[in-house]
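> fold the following.
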Amino acid sequence: MILSEKELQHFKLPIAVPGMGVSMQEKLKEARVLVVGAGGLGSPVIQYLSASGVGVIGIADYGVINDEDMPRQPIYQMQDVRKHKAKMAASRLWAVNPYTKHYPILMQVKPETIAMMLVGFDLVIDCSQHRPTHLVVNDACIVHNKPFIIGEVHNWLSWFAGFNMPQLDGGFTASYRCASEQAESYRNFDAGAIGITHGATGIQMACEAIKYIMGIQTGIAGKFYGTDYLHKQTTVLELQADNAAIESVRTAGVLTADEYGLEIVPDVED
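This next block holds a predicted model:
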């Protein structure tokens, strides 16, 4: 038995859901997920991964909490302003679920750090909403055979998709680079951010991640979910893998920061 008696009591209602049971809760307990970004999108993702009982959650974010971030990052409190997001997120999550290990990682995702950051994790969820970071995650996950999910929210528009996920035929689903056209169609560079659209998207991403961990193949793998919250329209697309492009990434490996257009920030002081 992987779960303690206290955990069985804590998770008794999810365990009671048809199709769940102790075995599925144990799968969640055994899972190790790296979440990149603990901001507007990452906050609901890590909150629900933790509350659902995912065993280990790495929280990679080198930023601090700002007052103007609060409407879309309700995991934090006003007393947390100017403190490190990853550290405060880990503290808040432990207070709700002490059975999950929450590891704050106060460093930037960049070519020099990404391989080390991936070690030991089964799934990566990139909530950075930053294209150069997406590309670093994409290439590193392909090189190191890690499945990953990326999402973005732009005002009323959002998208998320599952990439590099193993298939029953031995192949893998599309990469982020294969879905550039779809991602661009959901970008909206107008100023501002709405908290509720970040929360709604993050919860959907967490739900699909949990289903993937439990072995449900019909959810996130190879699918692109686009939503227009203002007009209440949702689109689901089947992504096609560009095998030549994926193989070229495997051959070239992780590129340099300049090639990704990634600005390197100074290491934070703990």
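
> switch to C-alpha atoms for all contacts and neighbour counts from now on
Will do.

> so who does Thr234 touch?
Neighbouring residues of Thr234 by C-alpha atoms under 8 Å, 6 or more residues apart in numbering: Tyr225, Gly226, Thr227, Asp228.

> switch to 7 Å and redo it
Gly226, Thr227, Asp228 (C-alpha atoms under 7 Å, 6 or more residues apart in numbering).

> neighbour-wise, which one of the residues you listed leads?
Highest neighbour count within these: Gly226, with 24 neighbours (other C-alpha atoms under 10 Å).

> name the SS class of that one, please.
Classification of Gly226 using DSSP: H, G, I helix; E, B strand; the rest coil returns strand.

> that one touches Val236, doesn't it?
Yes. Look at Gly226 against Val236 with C-alpha atoms under 7 Å: they come within range, at 6.4 Å.

> follow-up on the earlier one: would JSON lines of the contacts of Thr234 with distance to Ser158 be doable?
Listed next are those as JSON lines, based on distance: C-alpha to C-alpha, whole Å:
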{"residue": "Gly226", "distance to Ser158": "6"}
{"residue": "Thr227", "distance to Ser158": "5"}
{"residue": "Asp228", "distance to Ser158": "7"}
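
> quick check, central residue of the protein?
Ile125 (2.1 Å; C-alpha atoms, centre = their mean).

> A strand includes that residue, no?
Yes. Under three-state DSSP, Ile125 falls within a strand.

> hmm, it is touching Ile149, no?
Yes. Ile125 is within contact range of Ile149, at 4.7 Å (criterion: C-alpha under 7 Å).

> just the contacts of Thr234 now: which is nearest Asn145?
Nearest to Asn145 out of these is Gly226 (C-alpha to C-alpha; 25.5 Å).

> and the helices in the stretch 151-270 of the chain?
180-185, 195-213, 243-252, 257-260 (DSSP state H, counting those that start in this stretch).

> the structure of the following sequence is requested for comparison with the preceding one:
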Amino acid sequence: MLSEKELERYKHPIAVPGMGIGLQETLKTSRVLVIGAGGLGGPVIQYLSAAGTGVIGIADYGVILEEDLHRQPLFNMQDLRKHKAKMAASRLFSFNPWNKHYPILLQVKPDNVEQVISGFDLVIDCSQHRATHLVVSDACLLHNKPFMTGEVHNWMAWWGGFNMPLDSGARSGSYRCSEMQIDEFRNFDAGAMGATHGASALLMVNEVIKYLAGVPGLAGKLHTFDYLHQKFEVSELAADAAGIAAVKARGLLTAEEYGLEIVPDVED
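Purely as a prediction, here's the structure:
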């Protein structure tokens, strides 16, 4: 399945104990959707591509701003005001032409989320936006899609693996199940550090690779990182069976009910 050029390109990760050609081929056949190509999503898609993830969807309706470049090193000064998703896909293709990188220039919302997530094996929401988390989480629950999301606030970061298969045969809880637990790690004071975004993104990608390899550590777990005090913790995510059943019974809500402000469609 891997070409000779791919075997040469990935010879060092293939040599890592527990990896091998089999896992590299698993990465090549994986289809991952990343929502948001900014401070968190940018390095996530960079290292997913570097690892050899076969198909990467990049959903982002925003443009590149100079004030964000400190945490978006995927982009350059000449990219300013261009669409993040398009520039990310172009840059990643030039970096690794053996993968497919698809830009999706739209806001993920109730009207399109089911179509957007269709065809992907794993959905990673890097929008760092609660309303978007809820929309995507509900859609993933309805369509049985594994879902990962996280945020970075100043020195604090968190992420978790939701609606994912567990060893017991059940699935981990949804994002909705854990909102109160997650709120403890949110800090909405002004400011954003580039290094904390990049470090969190790389640790997230490492967990994704382990997840695809069948190594426990992402499904049903909440990872929290206090970079200021170098305090890293992993805790269990709770599942609310009644809440999950309620979402499956009612389906998606309206944008207004999610608290999602709809932006105009992107003019390409």
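
> any idea what the TM-score is?
Put the two chains on top of each other and the TM-score (TM-score structural alignment, normalised by the length of structure 2) is 0.99; 268 aligned residues with a C-alpha RMSD of 0.8 Å.

> what about the residue nearest to the centre of structure 1, distance to Thr133 of structure 1?
12 Å (C-alpha to C-alpha, to the nearest Å).

> distance of Ile257 of structure 2 relative to Thr132 of structure 2?
That one is not Ile; residue 257 of structure 2 is Glu. Distance from Glu257 of structure 2 to Thr132 of structure 2, by C-alpha to C-alpha: 12 Å.

> mind checking which of these two has more residues around it?
Comparing Glu257 of structure 2 with Thr132 by other C-alpha under 10 Å, the one with more neighbours is Thr132, at 24 against 9.

> what about the helix or strand harbouring the more buried one, distance to the chain center?
Element membership of Thr132 of structure 2, judged by DSSP states H and E, is helix 130-142. The chain centre lies 13 Å from the centre of helix 130-142 of structure 2; the measure is C-alpha atoms, centre = their mean, to the nearest Å.

> and for stretch 88-100 of structure 2?
18 Å.

> next, the buried residues of that stretch.
Ala88, Ala89, Arg91, Leu92, Phe93, Asn96, Trp98, Asn99, Lys100 (16 or more other C-alpha atoms under 10 Å).

> what lines up with Glu152 of structure 1 in structure 2?
Alignment note (TM-score structural alignment): Glu152 of structure 1 maps to Glu151 of structure 2.

> quick one, what contacts that match?
By C-alpha under 7 Å, 6+ apart, the neighbours of Glu151 of structure 2 are Gln128, Ala157, Trp158, Trp159.

> mind running it again at 10 Å?
Residues in contact with Glu151 of structure 2 (C-alpha atoms under 10 Å, 6 or more residues apart in numbering) are 40, 125-130, 157-160, 182, 185-187, 197, 200-201, 224.

> overlap in contacts, Ile125 and Ile149 of structure 1.
Common neighbours of Ile125 of structure 1 and Ile149 (C-alpha under 10 Å, 6+ apart) are Val35, Val137, Ala161, Gly162, Met205, Ala206, Ala209.

> farthest pair within the residues you listed?
Longest span within the shared contacts of Ile125 and Ile149 of structure 1, C-alpha to C-alpha: Val137 and Ala206, 18.1 Å.

> so the nearest residue to the match of Glu152 of structure 1 once chain neighbours are set aside: helix, strand or coil?
Of all residues not flanking Glu151 of structure 2 in the chain, Gln128 sits nearest, at 5.1 Å (C-alpha to C-alpha, 6 or more residues apart in numbering). Recorded secondary structure, Gln128 of structure 2: coil (three-state DSSP).

> surely Gln128 of structure 2 is in contact with His153?
Yes. Contact between Gln128 of structure 2 and His153 holds when scored by C-alpha atoms under 10 Å: they sit 9.3 Å apart.

> any idea where the strands of structure 2 begin and end?
Assigned by DSSP state E, structure 2 shows strands spanning 31-35, 55-59, 100-104, 122-125, 147-153, 156-162, 221-226, 231-236.

> tell me the spacing between the residue opposite Pro43 of structure 2 in structure 1 once aligned and Cys207 of structure 1.
Under the alignment by TM-score structural alignment, Pro43 of structure 2 pairs with Pro44 in structure 1. Using C-alpha to C-alpha, Pro44 of structure 1 is found at 11 Å from Cys207 of structure 1.

> same deal with Ala161 of structure 1?
For Ala161 of structure 1, the distance to Cys207 of structure 1 - C-alpha to C-alpha - is 12 Å.

> hey, what's in contact with both of those two?
Shared contacts of Ala161 of structure 1 and Cys207, defined by C-alpha under 10 Å, 6+ apart, comprise Gly219, Ile220.

> so for the two, which sits in the more crowded spot?
Ala161 (29 against 18).

> surely that one and Ala206 touch.
No. The pair Ala161 of structure 1 / Ala206 is not scored as a contact, 11.6 Å apart, by C-alpha under 10 Å.

> who touches both of these two?
With C-alpha under 10 Å, 6+ apart as the test, Ala161 of structure 1 and Ala206 both reach Ile125, Ile149.

> burial count for the closest residue to Leu142 of structure 2 other than its chain neighbours?
Distance criterion C-alpha to C-alpha, 6+ apart; nearest residue to Leu142 of structure 2, sequence neighbours excluded, is Lys248 at 5.8 Å. Neighbours of Lys248 of structure 2 under the rule other C-alpha under 10 Å: 15.

> go on, Ser43 of structure 1?
26.

> and it, what does it touch?
35, 37, 59, 72-76, 85-86, 89, 127, 198-199, 202-203.

> looking at these, which is nearest Ile15 of structure 1?
Among those, and counting by C-alpha to C-alpha, the member closest to Ile15 of structure 1 is Ile203, at 19.5 Å.

> residue in structure 1 matching Gly259 of structure 2?
Checking TM-score structural alignment: Gly259 of structure 2 goes with Gly261.

> what about Asn188 of structure 1, distance to Ile114 of structure 1?
28 Å.

> no no, Ile150 of structure 1
16 Å.

> so which of the two has more stuff around it?
The neighbour count for Ile150 of structure 1 versus Ile114, taken as other C-alpha under 10 Å, is higher for Ile150 (23 against 18).

> mind listing what the more buried one touches?
Going by C-alpha under 10 Å, 6+ apart, the list of residues near Ile150 of structure 1 reads 35-36, 124-129, 134, 137-138, 159-163, 176, 205, 224.

> pull out the buried residues from stretch 177-184 of structure 1.
Buried positions in stretch 177-184 of structure 1, judged by neighbour count with 16+ other C-alpha under 10 Å: Arg177, Cys178, Ala179, Gln182, Ala183.
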